[in-house]
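Asker: quick one, what's the 3D model for this:
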Amino acid sequence: MQAVTTVQVGTEVSGTVSELHADFNSQVKKGQVIARLDPSQFQAQLAQANATWLSTQATVQSAQNNVTAADAGVQSAQANVDRTDAALKDAQVTFDRTRQLVALGAAPAMNLPDAQSTLDQAAAQKQQAIAQLDQAKAQAQAARSQVSQAQAQSAQAKAAVDLAQVNLDHTIVTAPIDGVVVARNVDVGQTVAASLQAPTVFLIANDLTRMQVLANIDEADVGQIAPDSKVSFTVDAYPNDVFPGRIAQVRLEPQTVQNVVTYTAVIDVANPALKLKPGMTANVTVVSSERDNVLTVPNSALRFQPPAPVPLALWRARPLAPAVWKVAAGKLTPVTVQTGLTDGVKTEVVSGDLKEGDAIAVPPPANGAKTTAAPARSPFTGGKR
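Answerer: The predicted structure follows:
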């Protein structure tokens, strides 16, 4: 027997239990703090992660400053290119004018080499300025790459901060549902280790007023039950109480134990008085069919044989079909009957010369007492057989 909803509450981090705020049978609410782990190690990890994050933010700022400086260098290099370009154009004009004047004889020929030298020098300075501009642009691009790298490192450091914060938050264990604590598996000072599987700290049942019985149904009987079939059961703690239930599900997964195949039937049970406890063993009876207001006889009456010596006439008159032996005036008279449903203790009599109140013979007890008679019964009081 178990609660309908049972949750295992574990810890996602390893540590030492420092506080417990719930115990066996404690009523808890969703979100309530029920345990704490020692947070000192996780607080230190969070502080370290924060320091690393601040350092990476400073690196990002420094990289962004380098980008600003690199952009200024690009602008300066571009201005130098513009200046050398203007100087080259001026030298080109001077060279062309000098060459024309020399050709017309208005200027000495010795001025032409000087003009050519000035033109060549201006062209070289422009090429140098262009190379410096390209270098400045490359440095600016490298500075931007450094910013991206620093930002990525900062994001990684921020993720480490978030992870450290999450781990710190996980040192506080809260109840995931409303319910009652069924089991507590740790004590204060105990170390829990979360590796491949979270260790279970508490077991919380959601609502003990609604329970489930998991019954193993033999494969020969599983075809006789269906969802919503009526069920009754008893438990050893209350042997005189019969608890009603309803089959909510018959699971398709077979269970094989010592070559015996069974199927699990889930039985919903109302438990308003909280008599039923998780883990109790239930003795289940499933109603596969029922009849109301019928005549029944004990099953033992159908197995009765007259005691020896049996008169020959009586022996010849014994029925071969199912029968009971009616007791009247101290004499045994066989009565052939047609049987119907049985619950293993009593059997329905569908037809036969038998009525309610007739005395019938049943086998003697094992100690050898005399044959006894039991009245045939008809549960007209509303019972079901």
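
Asker: please count neighbours and contacts with C-alpha atoms only from this point.
Answerer: Fine.

Asker: determine the longest strand present in this structure.
Answerer: For the chain, the strand with the greatest residue count under DSSP state E is strand 238-257.

Asker: measure the residue lying closest to Thr191 once chain neighbours are set aside to Ser26 for me?
Answerer: Closest residue in space to Thr191, ignoring its immediate chain neighbours: Thr16 at 4.3 Å, by C-alpha to C-alpha, 6 or more residues apart in numbering. Going from Thr16 to Ser26 by C-alpha to C-alpha, to the nearest Å gives 22 Å.

Asker: show me which of the two is the more surrounded one.
Answerer: Using other C-alpha atoms under 10 Å as the criterion, Thr16 and Ser26 rank with Thr16 on top: 18 against 15.

Asker: which element is the more buried one on?
Answerer: Using DSSP states H and E, Thr16 falls within strand 15-20.

Asker: re earlier: from the rest of the structure, what touches the longest strand of the chain?
Answerer: Applying C-alpha atoms under 8 Å, 6 or more residues apart in numbering, the contact partners of strand 238-257 are 226-235, 261-270.

Asker: to compare against the first, here's the next sequence to fold:
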Amino acid sequence: MPTTDTRRLNPFMLLGILLGALVLIVVLVRSFTREDVEVRAAAVTRQNLVKSVPTNGKVEPINNFAARAEAPGIIESIDVKVGQKVKPGSLLLRMDGSDALARLATANASLRTAQANLHDLQQGGSQDERIALQGDLGRSRIQQQEAAKDVAALKQLQQKGAASASEVASAEQRLQTAESSLQNVQMRSTQRYSAPDRARAEAQLADARAGVAAAQKGYANVNVRSPLAGTVYSIPVARYDFVQAGEDLMDVADLNKIQIRAYFDEPEIGNLAVGQAVQILWEGKPDRVWHGHVSRVPTTVIAYGTRSVGECIIAVDDAKEDLLPNTNVTVTVTTQQRFNVLSIPREALHTEGSARDFVYRVVHNKLVVTPVQVGVVNLTRVEITGGLTDKDTVALGATNSNRDLSNGLAVKVVE
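Answerer: Prediction:
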């Protein structure tokens, strides 16, 4: 009987074959039985996109009259009430005018004294001084004339041998003294005051006139009147109050012309521009919305509490005396607008590094990584300028927060 050489399989090789077959079976079973990942998705649509920046601000009048006390005093009467409309020239309040009247009288007295001093200087002295000077001048002339006669007479006697040379010399000495005295008196009458003396007198007169003008203004301000038409919106004082110079007495403004001083954080300043539309809200009237525009953009950055902000002026376009001064409001500036552009929800956009934006398109129930170009981005949506069409659908995220999206992932879109 013939013999056959039979080879036995290596046990390790047999075990590897069995394990490989088992893995293949498991993969095939899972490929036919696994469930698709459920994801939320959104269609790429055309919409109008608005990017806005909200912040806080304070209302203030554009044309405002803040009445302040010109000098310390007592309020004698208040002639208007808060909320009252006034015309230019309307009397607002009266101050006690006794102190102002006394200051005016003192200033007028100083002015008259300065005027008299300058007049005397220009005339060469006061009337008494001029009379005394004329007397001195007359006496000096008589003395000079008499001394001259004595000299002439003694010289004639000397020629006849009746007078000595010493007597003539003595008479000539007296003549020189008289002439010198006459010259001094004449100089006093014509050159008594110097140029600096006149300049000092003129300066004193100018100062006195300024003092009178200030006193007259202070007296005129005893009756405080409104220089503009508007509404009285603040009276921080009461009748018989004593107020210091510079203290606030009353505020009047045209409440149809107001503005808002708003403060924007430093990163947002570059997005602001003059003319941008603004929406204004006030908690005091939650059912009312005001509108305005940016009239002045920030010119510098300042510290505002713990924030670094830029100060922006916003003109209110539809105020009707219903937005009160000094109220705190919320303003929202529209910095960018796009009309009828492709957009997607913001959560659908992914960023890889600092340069690449992409989305996961849903194609035949699988995810496909698609690079996109973006435009305006607001809080909820993103403008798509390239990479998608209005026929595409993008994944927002898996319903199971533990599952990450990836390219080629089989998915099931759920509502």
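
Asker: for Thr262 of structure 1, what are its contacts?
Answerer: Taking C-alpha under 8 Å, 6+ apart, we find Thr262 of structure 1 in contact with Asn216, Ile217, Asp218, Glu219, Pro254, Gln255, Thr256.

Asker: now which residue in structure 2 aligns to it?
Answerer: Using TM-score structural alignment as the criterion, Thr262 of structure 1 maps onto Val309 of structure 2.

Asker: pretty sure its match sits in a strand.
Answerer: Yes: the assignment for Val309 of structure 2 is a strand, going by DSSP: H, G, I helix; E, B strand; the rest coil.

Asker: which parts of the stretch 201-350 of structure 1 are helices?
Answerer: Remark: helices assigned in the stretch 201-350 of structure 1 by DSSP state H, counting those that start in this stretch are 299-302, 312-316.

Asker: for Asn240 of structure 1, grab the count of nearby residues.
Answerer: 9.

Asker: distance check, it against Phe233 of structure 1.
Answerer: On the measure of C-alpha to C-alpha, Asn240 of structure 1 and Phe233 of structure 1 end up 11 Å apart.

Asker: what helix or strand is Val9 of structure 1 located in?
Answerer: According to DSSP H and E, Val9 of structure 1 maps onto strand 6-10.

Asker: remind me what that strand packs against, helices and strands.
Answerer: strand 200-205 (3 or more C-alpha pairs under 8 Å, 6 or more residues apart in numbering; DSSP states H and E).

Asker: quick one: the strand it packs on to strand 15-20, angle?
Answerer: Taking axes from the mean of the first three to the mean of the last three C-alpha atoms, to 10 degrees, one finds that strand 200-205 of structure 1 is oriented at 50 degrees with respect to strand 15-20.

Asker: compute the inter-axis angle for strand 200-205 of structure 1 and strand 6-10.
Answerer: Here strand 200-205 of structure 1 points in a direction 160 degrees away from that of strand 6-10 (the same axes, to 10 degrees).

Asker: walking through the stretch 151-300 of structure 1, point out its strands one by one.
Answerer: Taking DSSP state E, counting those that start in this stretch, the strands of the stretch 151-300 of structure 1 run over residues 172-174, 179-184, 191-192, 200-205, 210-218, 230-235, 238-257, 260-270, 282-286, 295-298.
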